[in-house]
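Asker: sequence unknown, structure follows:
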């Protein structure tokens, strides 16, 4: 989930349920894994206003962390039942609380402070890295499905830390 959260610039509400709220959660039927890429068809998202968005993520053979490979591995374990993309071991939609618990565990394992990392950090990290690589602001806005220029607040300068 962490890898896809970063590479697909996902909002926490697009991956997890909160109080049984499935409004914007990506379903299994919205995801297609092809040989060399992953396709996510966003049918409904925070600022969609009825518009859909089609995101393609290429397989990355040069990186140890590839969203396509990670999701392919996950899908071999997941049942083919319809519903949210991410399910816990009991077959229920992953909750926001479970995601936060797993993130805290990963941070503890790595010796990183939980004060600086939140579920939204994956979007912040993508926006920051994309900007550093020279992607245009329009491209970053589009990939993250931002309606406004609010994403510019997510772009961190070298050494800048925030607990957004």
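Answerer: Arrived safely. These numbers come from a predicted model, not from an experiment.

Asker: going by C-alpha atoms from here, please, whenever you check contacts or count neighbours.
Answerer: Noted.

Asker: tell me the gap between stretch 134-142 and the middle of its chain.
Answerer: 17 Å (CA atoms, centre = their mean, to the nearest Å).

Asker: mind listing what's buried along it?
Answerer: 140, 141 (16 or more other CA atoms under 10 Å).

Asker: next structured bit after the lengthiest helix in the chain?
Answerer: Scanning the chain for the helix with the most residues, using DSSP state H, yields helix 96-110. With elements assigned by DSSP states H and E, the helix or strand that comes after helix 96-110 is helix 121-132.

Asker: second one coming, line it up with the first:
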């Protein structure tokens, strides 16, 4: 969360590229997405069969409770392959992915339909795709002056899941959001279990770790998963 707050403060809300960067960061984090599902590997590598495009546009809705949501489909996922996946985002008071996505689309509204979803306008009336390296490079510019640790692309996927779990979201819901298979998600928890006491945010009560352990025990039983794994799997 510290990295995301620093990034939001550093980026300009009126700059097309910065709005795209913040949208990618918050969508990846709260949507538990892999960066490769939102960005493209290089400027000339865009393929609509594998990369999410501007059209069809994400669908924004206001729920009866006043919360906003956004929904879009990626054509290719690490787990789902060509079946693709639906990415559902829920509005938040702080670091809102729905607001960031909406602002990006408004500021970059003249993008052609066949451009990547997170492409952004340039000063010469053209546009640029958001590559993974360009995204991480801009993040680095925000974090290095503050001496924040570097985050890999995988950190957004894992970090969002961890934050949701600590906030009390059930493992089944987080696994569905991050599109983990049940065994893979339990293995992720086993790796995380030893690190949480050292890295847990001060904003959470330490008792939440004990509650998480209980939640994951129930998750394991519900999915008929073993209590113990070979060291080669957990390592």
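Answerer: Arrived safely. None of the values given here were measured: they were computed from a predicted structure.

Asker: overlay them and tell me the TM-score.
Answerer: With the length set by TM-score structural alignment, normalised by the length of the first structure, the two chains reach a TM-score of 0.80; 157 aligned residues with a CA RMSD of 2.4 Å.

Asker: hmm, back to that, what's next to the longest helix of the first structure, contact-wise?
Answerer: Residues from elsewhere that reach helix 96-110 of the first structure, judged by CA atoms under 8 Å, 6 or more residues apart in numbering: 12, 13, 16, 17, 18, 113, 114, 118, 119.

Asker: would you agree the first one is in contact with residue 121?
Answerer: No - with contact defined as CA atoms under 8 Å, residue 12 of the first structure does not count as touching residue 121 (10.0 Å).

Asker: now do the strands in the first structure.
Answerer: With DSSP state E, the ranges of strands along the first structure come out as 31-33, 37-42, 53-58.

Asker: and the ones you listed, which is most packed in?
Answerer: Compared across the strands of the first structure, strand 37-42 shows the largest average neighbour count, a mean of 18 (mean count of other CA atoms under 10 Å).

Asker: gap between the one residue sitting closest to the centre of the second structure and residue 171 of the second structure?
Answerer: Note on the second structure: the residue nearest the mean C-alpha position is residue 28, at 1.7 Å, using CA atoms, centre = their mean. The gap separating residue 28 of the second structure from residue 171 of the second structure is 18 Å, by CA to CA, to the nearest Å.

Asker: and residue 55 of the first structure, what does it touch?
Answerer: Counting by CA under 8 Å, 6+ apart, residue 55 of the first structure has contacts 8, 39, 40, 41, 42, 143.

Asker: what residues are up against the counterpart of residue 127 of the first structure in the second structure?
Answerer: Counting by TM-score structural alignment, residue 127 of the first structure corresponds to residue 161 in the second structure. Going by CA under 8 Å, 6+ apart, residue 161 of the second structure touches 29, 30, 32, 174, 178.

Asker: how near is the second one to residue 113 of the second structure?
Answerer: Taking CA to CA as the measure, residue 30 of the second structure falls 25 Å from residue 113 of the second structure.

Asker: as a markdown table, the contacts of residue 161 of the second structure with distance to residue 121 of the second structure would be great.
Answerer: Conversion of these to a markdown table gives the following (distance: CA to CA, whole Å):
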| residue | distance to residue 121 of the second structure |
| --- | --- |
| 29 | 24 |
| 30 | 25 |
| 32 | 26 |
| 174 | 34 |
| 178 | 30 |
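
Asker: so of those residues, which ones are in helices?
Answerer: Counted as lying in helices by DSSP H, out of the contacts of residue 161 of the second structure, are 29, 30, 174, 178.

Asker: thinking again about what came up before, how about the residue nearest to the centre of the second structure: what's its closest non-neighbour residue?
Answerer: residue 156 (5.8 Å; CA to CA, 6 or more residues apart in numbering).

Asker: quick revisit: pull out the buried positions in the longest helix of the first structure.
Answerer: Those buried within helix 96-110 of the first structure under the rule 16+ other CA under 10 Å are 96, 99, 103, 104, 107.

Asker: the third one -> the second structure?
Answerer: In this case it means residue 103 of the first structure. For residue 103 of the first structure, the residue aligned by TM-score structural alignment is residue 139.
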